[in-house]
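In: Quick one: sequence and predicted model below, then my questions.
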Amino acid sequence: MQRTIGQSQESVEATSSSRVELPRMRRRKGDSLEGRIVRWIFFGCALISILTTLGIIFTLVSQAIGFFVEVSVWDFLTGTRWTPILKPRAYGVLPLVGGTLLIAAIAAMVALPVGLAAAIFLSEYAPNKVRRIVKPVLEILAGIPTVVYGYFALTFVTPLLQILFPEMLVFNALSAGIVMGVMIIPMVSSLSEDAMNSVPNSLRNAAYALGATRVEVSLRVVVPAALSGIVASFIIAISRAIGETMLVTIAAGATPNLTLNPLESIQTMTAFIVQLSLGETPHGSLEYNTIFAVGLLLFLITLAMNLMGHFIVKRWREKY
């Protein structure tokens, strides 16, 4: 009797499962064509991105080879004089790298603390009404053309700084770096706020239950929990500052100067590319190929920083 009841229950379960699985199978068969079309569309979009990246790498490497045939990589990376157009010619890229890193360092000193503070305010302190107003207004800074930022630094920030530093040149690294920092604040604040919002409220409530204040919860609970996303936003913002072109071309000057003094005129790698590409350098000449050599080095620097950010996110990412 018990066997009969058990067999009948098994038959009922098998029948019900078959009834459940049958519509699923029909649904999968009915959506298979649409699923394949969507899958191929997504695959095509991803393939376009990959092919574009490979095309850029091929262009940079193929053109830079002509430069490195005549100039050694060691002299290019360790030389302290950069005069590819004027005689005596020298092809040491350190002045361009130094100018680029100087601008990025000044921008980081402005953007990272301000952006992180704005993210903490929007995530932990601001009411919903205030957040809906402040965040779009803050992100408007990201939509302003970089040319406008460049002339803003040249015509407004530099005269103000010359009041404090009379010896400052018209084209200098300090004003360009400060305005660059203002430009990348939205990137830091937006990405950091997203990372903080992903922290579950249970951690906040547990900290409040232990008697922690809002400041302690923000700085000792939320920020450490979202540290991987915050650091990733820092690296992405600094990479953006390293690759910026028009702002530094207008405000920082065109003097390849290996210096740590932000009051002097410098030249970044992107500014040199703009300067030489707008000139009358013959196509295929050694001077022309310096564009691709500098561009390849810039690509490798930004690639290394992005890989670093990916490693940090993967290594210290917290899953809730």
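Out: Everything's here; your move. Numbers count the residues shown, from 1 in each chain.

In: Only C-alpha atoms from now on, for both contacts and neighbour counts.
Out: Noted.

In: packing partners for the strand or helix carrying Ala241?
Out: Ala241 belongs to helix 227-242 when elements are defined using DSSP states H and E. Judged by 3 or more C-alpha pairs under 8 Å, 6 or more residues apart in numbering; DSSP states H and E, helix 227-242 is in contact with helix 94-120, helix 173-197, helix 286-316.

In: can you put those helices in TSV and add distance to Asn257 and mean neighbour count?
Out: What follows is the helices and strands packed on helix 227-242, written out as TSV (distance: least, C-alpha to C-alpha, whole Å; neighbours: other C-alpha atoms under 10 Å):
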stretch	distance to Asn257	mean neighbour count
helix 94-120	5	23
helix 173-197	11	25
helix 286-316	16	17
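
In: Out of those, which gets nearest to Thr4?
Out: Closest approach to Thr4 among the helices and strands packed on helix 227-242 (C-alpha to C-alpha): helix 286-316, 55.4 Å.

In: now that closest one and helix 227-242, what's the angle there?
Out: Orientation of helix 286-316 against helix 227-242 (axes from the mean of the first three to the mean of the last three C-alpha atoms, to 10 degrees) gives an angle of 170 degrees.

In: Please compute how far the helix holding Ala241 lies from its chain's middle.
Out: Mean-position distance between helix 227-242 and its chain equals 6 Å (C-alpha atoms, centre = their mean, to the nearest Å).

In: Can you give the contact residues for it?
Out: Helix 227-242 has contacts (C-alpha atoms under 8 Å, 6 or more residues apart in numbering) with 100-101, 103-104, 107-108, 112, 116, 180-181, 184, 187-188, 191-192, 195, 223, 302, 305-306, 308-310, 312-313, 316-318.

In: Quick one: name whatever helix or strand follows that helix.
Out: Next element after helix 227-242 (DSSP H and E): helix 246-251.

In: Can you point out the buried residues in whatever helix or strand comes next after that following helix?
Out: Downstream of helix 246-251, the next assigned helix or strand under DSSP H and E is helix 269-277. For helix 269-277, a neighbour-count test (16 or more other C-alpha atoms under 10 Å) marks 269-273, 276 as buried.

In: Leu219 - how many residues pack around it?
Out: 12 (other C-alpha atoms under 10 Å).

In: alright, now check it against this:
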Amino acid sequence: MSKKNQLRKLSEFTSADHPVRRMRRLKERVIEFILFLAAASSVLVTVGIVGILVMESIPFFETVTLKEFLTDTEWTPLFENAHYGILPLINGTFLTTMIALIVAIPLGTIAAAFLSEYVRPGVREVLKPILEMLAAVPTVVYGYFALLFVTPLLQKVIPSLGGFNVLSAGLVMGVMIIPYVSSLSEDAMRSVPGHLREASFAVGASRMQTAFRVVIPAAFSGITSAYVLGISRAFGETMVVAIAAGMQPNLTLNPTEPAATITAFIVQVSLGDLPHGSIGFRSIYVAGLSLLILTLCFNIIGLWLRKKFQEKE
């Protein structure tokens, strides 16, 4: 075949009207459409959830004023003398989350530093999946573990501790979210360029000094994301607090007393036989909307902190 014919066939093949190219464009458009549907579905589901929460909450606030909802110190929407103050539920949610973070953030960060800076790659590939298996344990198992094992142990140290308390629920929640903190933090630490470690070793720093004064500060934007995920996970935890904390709305900062979180209240009311459209039934959606707003605020703060640390880096 002459060179002229070869060029002619090549130009025909590369032409936009060639059947092969048309079929390729069609396949690409189909794939793009499928990917668009996959991306849009998550947005539509989120919008749908928010829409339902807002629509069901509007009739609630037609009966209960926003001031009463935010300032009343009692939450008894199912009682005859009903009170609709969300503060006890927010207090219980924050209290259990703080206890969980006191456990999860230090232990998760130390575990991430150990996996990233101390162990050999082969050992890391074994230890990391074992640590991440904690996230695969059903939360109801953690709940009964807190109630039947951790609480009796704490009662030996604190004899006045009741069977239901925030302390045991928070401690077990902290253990439960360690994998979320450690896994993402370890990934962020491993992404730190090796020349930073080499420079630190070159000036005489030890491995520990390098890990905590060089690697962790350099990876702190990614570590912040791990902390935000841990906070969101603790905020949304249901079964541990529902089983171990007592599900009693109580405005207190004493972790040895029982309390209820927003998620625990939703579980408690969902198990009842409330008529649809009643004020007690709508309180489920109001509690869910409050939890959504709180989680959104923490995510926004986390994104702001991550951006701030990235700019410093």
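Out: That came through, no problem. For clarity, every value in this text was computed on a predicted model and none was experimentally measured.

In: about what we covered before: can the helices and strands packed on helix 227-242 of the first structure go into a markdown table with extra columns for distance to Gln2 of the first structure?
Out: Rendered in a markdown table, the data for those read as follows (distance: least, C-alpha to C-alpha, whole Å):
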| stretch | distance to Gln2 of the first structure |
| --- | --- |
| helix 94-120 | 65 |
| helix 173-197 | 56 |
| helix 286-316 | 55 |
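
In: Which among those helices is found nearest to Ala64 of the first structure?
Out: Here helix 286-316 is closest among those (C-alpha to C-alpha), at 4.8 Å.

In: and that closest one, what other elements does it pack with?
Out: Counting by 3+ C-alpha pairs under 8 Å, 6+ apart, the packing neighbours recorded for helix 286-316 of the first structure are helix 2-70, helix 227-242, helix 269-277.

In: That one to helix 2-70, inter-axis angle?
Out: For helix 286-316 of the first structure against helix 2-70, the angle by the same axes, to 10 degrees is 150 degrees.

In: Could you check how far helix 286-316 of the first structure is from the centre of its chain?
Out: Distance of helix 286-316 of the first structure from its chain centroid, counting by C-alpha atoms, centre = their mean, is 12 Å.

In: cool, stretch 149-164 of the second structure as well?
Out: Its chain's average C-alpha position is 28 Å from that of stretch 149-164 of the second structure, according to C-alpha atoms, centre = their mean.

In: what's the matching range in the first structure for it?
Out: Mapping stretch 149-164 of the second structure onto the first structure (TM-score structural alignment) gives residues 156-171.

In: out of the helices and strands packed on helix 227-242 of the first structure, nearest to Ala254 of the first structure?
Out: Closest approach to Ala254 of the first structure among these (C-alpha to C-alpha): helix 94-120, 9.9 Å.

In: The closest one: average distance to aligned residues in the second structure?
Out: In this overlay with the second structure, the average offset of helix 94-120 of the first structure from its partner residues is 0.3 Å by mean C-alpha distance after the TM-score superposition for the first structure.

In: what's the mean distance for whichever helix or strand comes after that helix versus the second structure?
Out: On the C-terminal side of helix 94-120 of the first structure, the closest following helix or strand by DSSP H and E is helix 128-139. Average distance, helix 128-139 of the first structure versus aligned residues of the second structure after superposition (mean C-alpha distance after the TM-score superposition for the first structure): 0.9 Å.

In: which helices and strands does helix 128-139 of the first structure pack with?
Out: In terms of contacts (3+ C-alpha pairs under 8 Å, 6+ apart), helix 128-139 of the first structure is packed against helix 173-197.

In: distance between the helix it packs on and the chain's centre?
Out: From the chain centre to the centre of helix 173-197 of the first structure is a distance of 10 Å (C-alpha atoms, centre = their mean).

In: immediately after it, which helix or strand?
Out: Following helix 173-197 of the first structure toward the C-terminus (DSSP H and E): helix 201-209.

In: residue in the first structure matching His276 of the second structure?
Out: By TM-score structural alignment, His276 of the second structure lines up with His283 in the first structure.

In: and its match, how many neighbours?
Out: Burial measure for His283 of the first structure: 10 neighbouring residues, criterion other C-alpha under 10 Å.

In: Report the secondary structure state of it.
Out: Of the three states, His283 of the first structure takes coil according to DSSP: H, G, I helix; E, B strand; the rest coil.

In: picking up where we left off before, tell me the average deviation of the helix holding Ala241 of the first structure from the second structure after fitting.
Out: Comparing helix 227-242 of the first structure with its match in the second structure after superposition yields a mean distance of 0.8 Å (mean C-alpha distance after the TM-score superposition for the first structure).

In: coming back round to it: any chance of the buried residues of helix 269-277 of the first structure in a markdown table, with distance to Arg81 of the first structure too?
Out: Below are the buried residues of helix 269-277 of the first structure laid out as a markdown table (distance: C-alpha to C-alpha, whole Å):
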| residue | distance to Arg81 of the first structure |
| --- | --- |
| Met269 | 14 |
| Thr270 | 17 |
| Ala271 | 16 |
| Phe272 | 14 |
| Ile273 | 16 |
| Leu276 | 17 |
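
In: and which of those residues is nearest Leu247 of the first structure?
Out: Nearest member of those to Leu247 of the first structure, counting by C-alpha to C-alpha, is Ala271, at 8.9 Å.

In: now the aligned residue in the second structure for the closest one: how far from Val30 of the second structure?
Out: By TM-score structural alignment, Ala271 of the first structure lines up with Ala264 in the second structure. Between Ala264 of the second structure and Val30 of the second structure the distance is 44 Å, computed by C-alpha to C-alpha, to the nearest Å.
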